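Enquirer: got a predicted structure here, sequence first:
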Amino acid sequence: MAQVSVDGLDLEYETRGPETGQPLVLVGGLGTQLISWPDSLVDGLVDRGFRVIMFDNRDAGLSTAFDSAGPADLKAAFAAARAKQKVAAPYTLEDMADDVARLLDGLGIPAAHIVGSSNGGAIAQLVAIRHPERVLSLVSIMATSGRRGLPRPSEAAGAWLGKQRKPELTREEFMDEAVETARTIGSPGFPRDEAAIRDKAGRLYDRSYRPLGHGRHLLASIASGDGRVEHLSSIGAPTLVVHGADDPLVPVGCGEDVANTVRDARMLVIPGMGHDYPEPAVPEIVDAIADNAARAGRA
């Protein structure tokens, strides 16, 4: 583990794979930590020769926290967004996209393949919009374009998204909550290893339990709104959209809108996949990411 310090921010990161490999940055979603990524996905990309760079977004894991901002008032933020009013937030998705460029600066990397998951997919889209010279290829996984009027989460998934995370959970309660999350937004078409889910949750809790950052990440997304939609067609990097056909949190229509808006984008829809990474689907996802990166080489 190591840190890059740029513009007053400390970004915790880890690299795997050969130093001479093509750099590939994984951008995580709401409140996730760099160890949240499935080892099978990371190892698969390393086996393809990539130098994989994982990092904690600001306000998550071991990167700079924004606790002085206090807990996010999500109810008020959603109400303001529905009324098309400005949403106050300590930072936006645009700021988080700039963090990816800061990370590359700190590592001395001119450009990289950018792979984002969920809210990290939205951040990855913004990296390609705001810093096109830094993006060799783009992969947006289980993410929306942010366009108004797209399919909404299921009732259970929507309730999970807007729920305030409790700062006083015990380790055991956190593991229980992780299992419940998997049941709510996970993949209905694949077997669920609840013991593995509990084990990963325990390691996340031990490393850094900062639930209020989850809410501020969501607040950043609400504050950014649909501002990136009009710029998606400007993305020139080879783009792949990966989505689960049965995602209850970000329905597949949201991913289809990304693929239909970014020119020459390709899309991989995985039947039975929800808003997680079912192990049997990981090899297909790795292959698709590598094939998309190869498009950049041919270009």
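Expert: That came through fine.
Enquirer: every contact and neighbour count from this point should use C-alpha atoms.
Expert: Will do.
Enquirer: thought residue 106 was touching residue 6?
Expert: Yes. If you go by C-alpha atoms under 8 Å, residue 106 and residue 6 touch, sitting 6.9 Å apart.
Enquirer: check contacts around residue 118.
Expert: Contacts for residue 118 were tallied using C-alpha atoms under 8 Å, 6 or more residues apart in numbering; they are 28-30, 140-144, 275.
Enquirer: the strands in this structure, which residues?
Expert: Assigned by DSSP state E, the chain shows strands spanning 2-6, 9-16, 22-27, 50-55, 112-117, 135-141, 239-244, 266-270.
Enquirer: next, the angle strand 239-244 makes with the last one.
Expert: Angle between the axes of strand 266-270 and strand 239-244 is 10 degrees (criterion: axes from the mean of the first three to the mean of the last three C-alpha atoms, to 10 degrees).
Enquirer: what about versus this one:
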Amino acid sequence: MAEVRANGVDIWYETVGSPGDPALLLVMGLGAQLIDWPAGFVEQLASRGFYVVLFDNRDSGLSSGFDEVGLPDVPGILAGDRSTVAYLLSDLAADAAGLLKELGIARAHVVGASMGGMVAQQLTLDHPEMVASLTSIMSTTGARGVGRPTDAAAAVLIRPPAADRAEAVANAVAGARVVGSPGYPAPQAELERRAAAKYDRGYRPQGTLRQYAAIIASPDRTPGLREVTAPTLVIHGADDPLIPVDGGEATAAAVPGAELLVLPGMGHDLPVQLWGQIVDAVVANARRA
């Protein structure tokens, strides 16, 4: 891992594969870190001929935080008051663009998951010359009323910060059980390992809340997505409770020529049993470019 200054933000990143191969940027989701991309999944992408770049978004992991801004007023934001919004998804997209520029990458295949899919979409809108192909996984367009979580999944999002490490790990495991893939349940020990690794590397619930504020304060991307010309793939779990499949369907419907891959049994995670199918689809979409 290494750190660069991009777009006024210190960004921690990692690369996997040969710098001589086409670049592929992985963008993670709400409150997630670069380690949330499963190592085996990343290695599969690199083995298929990509120079994979993954990073911590601002306010997560080891990248710059915005604690000095304070906490957003989520009810106020929903009511139309944006005065407590620290940044928008367009700023996160600018961070990603800045990272690529600092690494000397003029153009990359871009793959985003959840909020990362939103950032990937925004990057494609704001910097189309930098995006060779777009893959949006378990994400949505920002259109109001689309991709709304179930009550149980929404409760995971608004859970209060944990008092200590044990509570944080337990909460993360419980949340993963709620939003994870019912057709491919992860082993308990694996969920605990991931949760502990994330806590030990960077537990930043305030940053997660600011990222959430960026999501709800950012505009609907549907009009812009209608102008996208990069080959686009939308992947979604048929059983996703956090961003239901209508979010993916709306994304695919908005982008001309987009391909939609709906995976039965998949929820809001990347089960190991589906890595091969997902990687194959990403590779095929990249070849369209």
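Expert: Nice, I can see it. These numbers were taken from a predicted model, which means no experiment stands behind them.
Enquirer: if we can go back for a sec, looking at the contacts of residue 118 of the first structure, which is nearest residue 155 of the first structure?
Expert: For the contacts of residue 118 of the first structure, the closest approach to residue 155 of the first structure (C-alpha to C-alpha) belongs to residue 275, at 14.6 Å.
Enquirer: okay, now the closest one: neighbour count?
Expert: Neighbour count for residue 275 of the first structure, taken as other C-alpha atoms under 10 Å: 27.
Enquirer: repeat that for residue 166 of the first structure.
Expert: Per other C-alpha under 10 Å, the neighbour tally for residue 166 of the first structure reads 11.
Enquirer: same thing with residue 52 of the second structure?
Expert: 25.
Enquirer: same deal with residue 288 of the second structure?
Expert: For residue 288 of the second structure, the neighbour count with other C-alpha under 10 Å is 11.
Enquirer: if I look at it, how far off is residue 25 of the second structure?
Expert: Residue 288 of the second structure sits 17 Å away from residue 25 of the second structure, going by C-alpha to C-alpha, to the nearest Å.
Enquirer: now the strands of the first structure as a markdown table including distance to residue 197 of the first structure?
Expert: As requested, the strands of the first structure are exported to a markdown table (distance: least, C-alpha to C-alpha, whole Å):
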| stretch | distance to residue 197 of the first structure |
| --- | --- |
| strand 2-6 | 26 |
| strand 9-16 | 22 |
| strand 22-27 | 20 |
| strand 50-55 | 20 |
| strand 112-117 | 18 |
| strand 135-141 | 20 |
| strand 239-244 | 19 |
| strand 266-270 | 21 |
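Enquirer: can you tell which of the ones you listed is closest to residue 63 of the first structure?
Expert: Using C-alpha to C-alpha as the measure, strand 9-16 is the one of these that comes nearest residue 63 of the first structure, at 4.6 Å.
Enquirer: so who does residue 212 of the second structure touch?
Expert: Residues near residue 212 of the second structure by C-alpha under 8 Å, 6+ apart: residue 30.
Enquirer: that one matches what in the first structure?
Expert: Matched to the first structure by TM-score structural alignment, residue 212 of the second structure sits across from residue 218.
Enquirer: what does residue 286 of the second structure give?
Expert: Under the alignment by TM-score structural alignment, residue 286 of the second structure pairs with residue 293 in the first structure.
Enquirer: swap in residue 275 of the second structure?
Expert: That one, residue 275 of the second structure, aligns with residue 282 by TM-score structural alignment.
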